[in-house]
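Peer 1: Predicted coordinates and the sequence they were generated for:
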Amino acid sequence: MLKTVGQALFSTGLQYPKHNVESKGDDYEVRRYEATNWVSTTLMGMDGDAAMNAGFRRLFKYIQGENERGEKVEMTAPVTCRIEPGAGPACESTFTVSFFIPEQHQADPPKPTSPDIHIENRPEFTAFVRTYGGFSLEEMAREEHLKLVESLRRDGLEFREAPYYRAGYDSPFKLINRRNEVWLLQ
């Protein structure tokens, strides 16, 4: 437990999903991610930051042993949040918060005991990725998302505008050199 708590607090020694950088634009990368399993939870609402916090807490319980095996699972990075915007400005969005499942559990992840959590198999995908620092709240992520959209349009690239992803690599206790990303899929 101390190792997992330390990883969550200090963001050190974390596993990441495997990917290759295929190319780089002026202010983004094009990455190809391998097919992997993630543990996920979906929430509805209008507040992305509240959804991220609630989703993180649900998933943290899973990695602390609230699964069919009672097995602790190491913390990984990034924590992603797939955002499917609602149809209008006053409509609820769908937020799917996910943790990458570590390599040692990829072939056979522990099954969740909570009905609010599921194992998600993400097939191989290509993402356009914009990286930025600081403490990323919903408004900042939305601004970075719009900057990424502008960059991809400027460069004449085809992409899906929705859903988009927020990705965070650091514990809330890490104060400097923070890494956040927004992803759009090809």
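Peer 2: Structure received.
Peer 1: can we go C-alpha only for contacts and neighbour counts from here?
Peer 2: OK.
Peer 1: And the residue nearest the centre of this protein?
Peer 2: The centroid of the chain falls nearest to Thr80 when counting by CA atoms, centre = their mean (0.8 Å).
Peer 1: From Leu43, how far off is that one?
Peer 2: 13 Å (CA to CA, to the nearest Å).
Peer 1: Pretty sure the residue nearest to the centre of the chain sits in a helix.
Peer 2: No - counting by DSSP: H, G, I helix; E, B strand; the rest coil, Thr80 is not part of a helix but strand.
Peer 1: any idea how far it lies from Glu150?
Peer 2: For Thr80 relative to Glu150 (CA to CA), the value is 22 Å.
Peer 1: My guess is Val30 contacts Phe125. True?
Peer 2: No - counting by CA atoms under 8 Å, Val30 stays clear of Phe125, with 10.5 Å between them.
Peer 1: Alongside the first one, take a look at this:
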Amino acid sequence: MALISLEDLDGLDDEPMADDMADESEATEEMERQRLLSHWQAVGRTHHVSVPAEMMGPIQEMTHHNQQREQIPFTPISRKDKLGEVLYEEKMCPAGKWACVKRGEKLYEQSISNAFMTLMRFICKENSTGRYLGMTIPIVNNIHMMEDGSTFENDVLTAYYLPSEFQANPPQPTDPEVSIVFRPPFRVLARTFLGTTTEETVSRQINQLWEHLGPSGDFQRDNYMVAVYENPGISHRRNEIWFLYRES
């Protein structure tokens, strides 16, 4: 029978115990949660909003499923290129059901940030299925212009296209601020831009697209959409400005 030496006994104190390893793992997970929350809170401050601690669950859920995103099934129609750059493209957004939140904060970026947090909670279990629904892209923000044609109205509608799994039978929100809306198909002219989406940056994109188009009576001038393809935690995220065709 093998004997335990004094050296073996001395070494026992140096070996990690199961409880110690579990405590260390929990501490590491908690540090990661706090790091993630701090990052989102820092991003929130750039949009002049507060990200409360209770958003930790939805943030973790969205981060965990970040690579599993369903693209809205657009139908491409045409595009305009110049020197290898895509100036804009025309596409059709399909008919479908959207979960929508309307907010009217002082700043555009406050409205879209607070609305998106409400939608995150709906997507991450605050719905009649009680489970994560899945993320679709892009999230679309609908803005209206005041009579001067350059100032945003306070009310902004933020919309999430329901995943194909739920289009026929949409989950019902537990928060009355979220409404399920059917939208018929609509045609847009889209131009891609990178970065944050504030009233200043969106206004600049609207003006640039008008410069590319020149005089045109085909599009609405008091109603635009901003499509966001990546979460607010990404600084150079991909967005599109959408011009809406006038109804014939």
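Peer 2: It's in. Because the structure is a prediction, the values reported are computed rather than measured.
Peer 1: Identify the contacts common to Thr80 and Leu43 of structure 1.
Peer 2: Common neighbours of Thr80 of structure 1 and Leu43, using CA atoms under 8 Å, 6 or more residues apart in numbering, are Thr96.
Peer 1: Just the helices from structure 2, written as ranges.
Peer 2: Under the criterion DSSP state H, structure 2 contains helices at 6-12, 18-46, 56-64, 108-123, 199-213.
Peer 1: what stretch of structure 1 does the first one fall on?
Peer 2: The one in question is helix 6-12 of structure 2. Against structure 1, there is no aligned range for helix 6-12 of structure 2 (TM-score structural alignment).
Peer 1: Which other helices and strands does that helix contact?
Peer 2: Using 3 or more CA pairs under 8 Å, 6 or more residues apart in numbering; DSSP states H and E as the contact test, no helix or strand touches helix 6-12 of structure 2.
Peer 1: Counting neighbours, go ahead and name the busier of Val30 and Phe125 of structure 1.
Peer 2: The residue with more neighbours, out of Val30 of structure 1 and Phe125, is Val30; 20 against 13, by other CA atoms under 10 Å.
Peer 1: Can you find the partner of that one in structure 2?
Peer 2: Counting by TM-score structural alignment, Val30 of structure 1 lines up with Glu90 in structure 2.
Peer 1: Give me the range in structure 2 that stretch 108-122 of structure 1 lines up against.
Peer 2: Under TM-score structural alignment, the counterpart of stretch 108-122 of structure 1 in structure 2 spans residues 169-183.
Peer 1: quick one: contacts for the closest residue to Arg31 of structure 1 other than its chain neighbours?
Peer 2: Closest residue in space to Arg31 of structure 1, ignoring its immediate chain neighbours: Val21 at 4.5 Å, by CA to CA, 6 or more residues apart in numbering. Residues in contact with Val21 of structure 1, defined by CA under 8 Å, 6+ apart, are 29-32.
Peer 1: residues contacting the equivalent of Glu105 of structure 2 over in structure 1?
Peer 2: Matched by TM-score structural alignment, Glu105 of structure 2 corresponds to Gly45 in structure 1. By CA under 8 Å, 6+ apart, the residues touching Gly45 of structure 1 are 51, 92-95.
Peer 1: and with 6 Å instead?
Peer 2: Neighbouring residues of Gly45 of structure 1 by CA atoms under 6 Å, 6 or more residues apart in numbering: 92-93.
Peer 1: related to what we said a few turns ago, in a markdown table, list the helices of structure 2 along with distance to Pro171 of structure 2.
Peer 2: Below are these laid out as a markdown table (distance: least, CA to CA, whole Å):
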| stretch | distance to Pro171 of structure 2 |
| --- | --- |
| helix 6-12 | 55 |
| helix 18-46 | 27 |
| helix 56-64 | 17 |
| helix 108-123 | 9 |
| helix 199-213 | 32 |
